[in-house]
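>>> Make a model of this:
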Amino acid sequence: MFEYAPAPESRSIVEIAPSYGLFIDGDFTPGKDVFKTVNPASEEVLSEVALGAPEDVDRAVAAACKAFGRWSALAGAERAKYLFRIARIIQERSRELAVLESLDNGKPIKESRDVDLPLVAAHFFYYAGWADKLQYAGFGPDPRPLGVAGQVIPWNFPLLMLAWKIAPALAAGNTVVLKPAETTPLSALFFADVCRQADLPPGVVNIVTGAGDTGRYLVEHPDINKVAFTGSTEVGRQIARAVAGTGKRLTLELGGKAANIVFDDAPIDQAVEGIVNGIFFNQGHVCCAGSRLLVQESIAEELLASLKRRMATLRVGDPLDKNTDIGAINSAAQLARITELSEIGGSEGAERWSPPCELPSKGFWFAPTIFTGVTQAHRIAREEIFGPVLSVLTFRTPDEAIEKANNTPYGLSAGIWTEKGSRILAVADQLRAGVVWANTFNKFDPTSPFGGYKESGYGREGGRHGLEAYLA
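The predicted structure follows:
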């Protein structure tokens, strides 16, 4: 194996302020209380951030309500100009944003630089193109914006989830109050500066940082017309109960326990790359991660040997090093959950394996791990771990693979690996998953809708379908 010399990206490319306020009505304003955001790779405090209180949410929603009249009255082509401008500024400042995202989130710089940031800009470009064509989107001859959208996003893809939420909302003529995740607020606050640089009218986008209570104030606010949430299934249930009967529109993108199905005619090396990408991309902090590997019995031994060889080459360490494949776990709380469920997997009889790798002494780290001898009764095969942990199950027939893949309360994504196009179509048709990848995994495109079934939520983000949730 090659020894790679360190190739760190410079931290000095991005300037992090010692403290940040709330972005309301085009300006940063202080909050009464603050919380700290830390670098999960080193536990170093990056900044102090304002903790949004109910009165701050009131001010942000009032600013969005005030801005809605003028913003929604703009011609679609005029709104498009702002979205195009935002997209171009994101491209121009993508190096800063990538470093900031890796510092605050813990993901490898090559992922934030080569995956997240290009997709963020692409979503704004894509929805800019829709802004003056809404009457042709298939939602009636005169679709109207809903009003003020309250949006709550998770910590695993902070800037990308922001783009998924804000871009279609603005294109459709809505205004926004967004609450980023408590552990990853910095890229959203950087985006506030992008909005100012793009001369976006004050109040069109407002960003209120805080913890769960701040999100709850926002969701329950009487002047919010639309709620969009990405996060855990448990919080999604609470939000659904809170908005029931209020007339608010709701979309939820929740947890997943995706099956990655490898048939005996699959190209093994290609499938192994897809398995690794499916579960170890972003440390497994992916709602659609391929966390259950279903492999046909006749090739299980060969595939696992190849998978273990490949895992032994993965480099775990400094997220800012361009050679790093697996960065830091986002928080101490998430590390504790991954550790607990992995220990339960071992105690329930599954066989655990990790490649030899030296983990840094500071920060939150977990070695890439696979469990074999897993049955559907194991908790690691049923519960979302949200970390770099893969459960391996086997099957003999396509019907058994489909039955095992669908034997989950979730239904967000799935993967199929086979050389037969007819098998891809036949199996995909029977999988209860919102997204089914064929001979690839974790491929995203702004033109393609994303979302799930069952406990993975409802509604779609991305594509033409992503506009529907923001139009009356």
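
>>> going forward, measure contacts between C-alpha atoms and count neighbours the same way
Noted.

>>> Please list all residues in contact with Thr175.
64-65, 67-68, 71, 147-149, 169, 203-205 (CA atoms under 8 Å, 6 or more residues apart in numbering).

>>> and the residue of the chain most remote from its centre, helix, strand or coil?
Distance from the C-alpha centroid of the chain peaks at Ser298, with 34.7 Å (CA atoms, centre = their mean). Here Ser298 is recorded as helix under DSSP: H, G, I helix; E, B strand; the rest coil.

>>> Skip the chain neighbours and tell me the closest residue to it.
Asp264 (6.7 Å; CA to CA, 6 or more residues apart in numbering).

>>> Second input sequence below; structure requested for side-by-side comparison:
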Amino acid sequence: MKRYQLRIDGQKPDPDSRTWFETQNPYTAQAWAEVPKGNAKDVDLAVKAAHRALTAGPWAELTATQRGALLRRLGDLIARDATKLATIEVRDNGKLFAEMQSQLNYIPQWFYYYGGLADKVQGTTIPLDKKGYFAYTRNEPVGVVAAITPWNSPLMLLSWKIAPALAAGCTVVAKPSEFTSASTLELADLFEEAGFPPGVFNVVTGFGPEVGTPLVEHPLVSKISFTGSDATGRRINEAAGRHLKHTAMELGGKSPNVVFEDADLEQAAFGAISGIFAATGQTCIAGSRLLVQESIHDAFVERLLAVARAARMGDPMSPETQVGPVTTPPQYQKVLEYIDIARNEGATAVLGGSKGSRPECGDGWFVEPTIFTNVKNDMRIAQEEVFGPVLSVIRFKDEADALRIANDVRFGLAAAVWTSDIGRAIRMSEQLRAGTVWINTYRAVSFMAPFGGYKDSGLGRENGIDAIREYLQAKCVWINSGAVTGNPFVMR
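Okay, here's the model as predicted:
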């Protein structure tokens, strides 16, 4: 098996613990690589290296234009190695190669976009109300950023953080999920090749208590950007608050996918399938609550079943496969437990409802694509994030009822509306409490479009111009251009 090293200050040191842990292939349930088991000493070395690069190294001397050129060069290298990186991600997280190849082909755009944006961040002059003074603002990097990423789309979600952070002039210490660390370590090699100075991008792998906690609490870390569960996000945000650190939290979701009777039902069915069974439901924007208008409920469910029954499970590297395994053993057990919870609550499994036992599933952690009907919105299956291929179908009467049900959940990451009525589409988009609302589509993202949550789905925004502001802080500079000092004991 391949044995990885940490990435600290442009070097590849062994972990302080001198121990490694195995990472497993979700399709075969077999270990394929060894990942360094980092600890607080490794974190301290990485953060101090990032802080040196921020304050005293060559990175601190680069112009914004020079930073942008490095980002664009990194984008070129990712594009060159896209297939290699996609293959590693499939081996590590079990998602479809077609999905991961698409992601890796698209990821360079983040580095091109923020590379171009790096020298477009401008301050302002302020027309003061006080004579004899001149004032202007400048935007400065917030500092060392801790980027903590999940296991479902490791490099995509990491890029959402580090591209704007580096464009802003920050330095980064990344802590990937212990389940999917390999691709982040591979990406780190490209930083050196692109010409980034040592210490700008560092990676410490390991587990939450040994790596995540000391990283969050390190006094030289100024900003924490986290993607993951809302429970973990709360703990991180509380710890950050004790030290007055900046945070950005992209947390869970329980997104409503609302289908009205006037929708294009064929497209809506495909959208519903995409919303929950693509990526095996392991996405924060999963459309796990399908709200269907009563007048079309039964017919639409039949249409949905016809598509879902044909979904092919198996080897995620195969172009024929449509549903891959669940990424981790704990998540696999969690999904199966939620299926039992749904049955006990009175929901009806009209499709799936069990672990994957088809021959093509092999020894992997597969769950059959599952659809529940007779779901009430107050059931746990409709309120709690399952993060797997499990869909809850909920009836609604009219537009007002759909809005009431859609918003009656503590999450607010995404939502979708399927209708041919443009007025209804606009009204729904205005009243849905979600950071992203799709109309007659699902799972569309862009490096240009801001992404983030309402309510318990998080804080801050990633992507678009909004994201770079998350890594900057404004400084106001006052210059006395001729004002006479008056009473020194009175505010100017």
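
>>> Any idea what the TM-score comes out to?
Scored against TM-score structural alignment, normalised by the length of structure 1, the superposed chains reach a TM-score of 0.94; 455 aligned residues with a CA RMSD of 1.6 Å.

>>> Isn't the residue nearest to Ser298 of structure 1 up against Thr418?
Yes: using CA atoms under 8 Å, Asp264 of structure 1 is in contact with Thr418, at 7.4 Å.

>>> Could you pull up the residues touching Gly94 of structure 2?
25-27, 316, 324-327.

>>> now, which of these sits nearest Glu238 of structure 2?
Among the contacts of Gly94 of structure 2, Thr327 lies closest to Glu238 of structure 2 (CA to CA), at 28.2 Å.

>>> how much space between the counterpart of that closest one in structure 1 and Arg292 of structure 1?
Aligning on TM-score structural alignment places Thr327 of structure 2 opposite Asn330 in structure 1. Distance of Asn330 of structure 1 to Arg292 of structure 1, given as CA to CA, to the nearest Å: 22 Å.

>>> for Ala167 of structure 1, same thing?
For Ala167 of structure 1, the distance to Arg292 of structure 1 - CA to CA - is 32 Å.

>>> cool, and Asp399 of structure 1?
Distance from Asp399 of structure 1 to Arg292 of structure 1, by CA to CA: 17 Å.

>>> what do you get for Val286 of structure 1?
From Val286 of structure 1 to Arg292 of structure 1 the distance is 13 Å (CA to CA).

>>> how deep is the equivalent of Leu6 of structure 2 over in structure 1 tucked in, by neighbour count?
Matched to structure 1 by TM-score structural alignment, Leu6 of structure 2 sits across from Leu22. By other CA atoms under 10 Å, 25 other residues sit near Leu22 of structure 1.

>>> again, but for Gln383 of structure 2
Quick note: Gln383 of structure 2 (other CA under 10 Å) scores 20 neighbours.

>>> Look up the closest residue to it, ignoring the ones flanking it.
Val409 is the one closest to Gln383 of structure 2 (CA to CA, 6+ apart), at 6.0 Å.

>>> Am I right that that neighbour sits in a helix?
No: secondary structure assignment (three-state DSSP) places Val409 of structure 2 in coil, not in a helix.

>>> What lines up with it in structure 1?
By TM-score structural alignment, Val409 of structure 2 lines up with Thr408.

>>> quick one: buried residues of stretch 129-140 of structure 1?
129-132, 134, 139 (16 or more other CA atoms under 10 Å).

>>> Just the terminal-to-terminal distance for that stretch.
18 Å.

>>> so the residue nearest the centre of structure 2 is in which element?
Residue closest to the mean C-alpha point of structure 2, counted by CA atoms, centre = their mean, is Leu157 at 4.3 Å. Assigned by DSSP states H and E, Leu157 of structure 2 belongs to helix 154-167.

>>> against structure 1, where does that helix fall?
The aligned range for helix 154-167 of structure 2 is 158-171, by TM-score structural alignment.

>>> now what about the matching stretch, what contacts it?
76, 79-80, 83, 101, 105, 116-117, 119-121, 123-124, 127-128, 130-131, 149, 151, 153-154, 175-176, 180-181, 184-185, 187-188, 204, 228, 230, 461-462, 466-467, 470.

>>> Just the buried residues of those.
Looks like the contacts of stretch 158-171 of structure 1 have 76, 79-80, 83, 101, 105, 116-117, 119-121, 123-124, 127-128, 130-131, 149, 151, 153-154, 175-176, 180-181, 184-185, 187-188, 204, 228, 230, 461-462, 466-467, 470 buried, using 16+ other CA under 10 Å.

>>> circling back to that earlier point, and the match of Val409 of structure 2, how far from Ser391 of structure 1?
14 Å.

>>> neighbour-wise, which of those two wins?
Ser391 (27 against 19).

>>> would you list every one of the helices in the stretch 51-200 of structure 1?
Taking DSSP state H, counting those that start in this stretch as the criterion, the stretch 51-200 of structure 1 carries its helices at 54-73, 76-92, 94-105, 109-111, 117-130, 158-171, 186-197.

>>> residues in structure 2 aligned with the shortest one?
When helix 109-111 of structure 1 is aligned against structure 2 using TM-score structural alignment, it corresponds to residues 97-99.

>>> where along the stretch 351-492 of structure 2 do the strands fall?
370-373, 390-396, 411-412, 414-418, 436-439, 454-455, 458-459, 472-480 (DSSP state E, counting those that start in this stretch).
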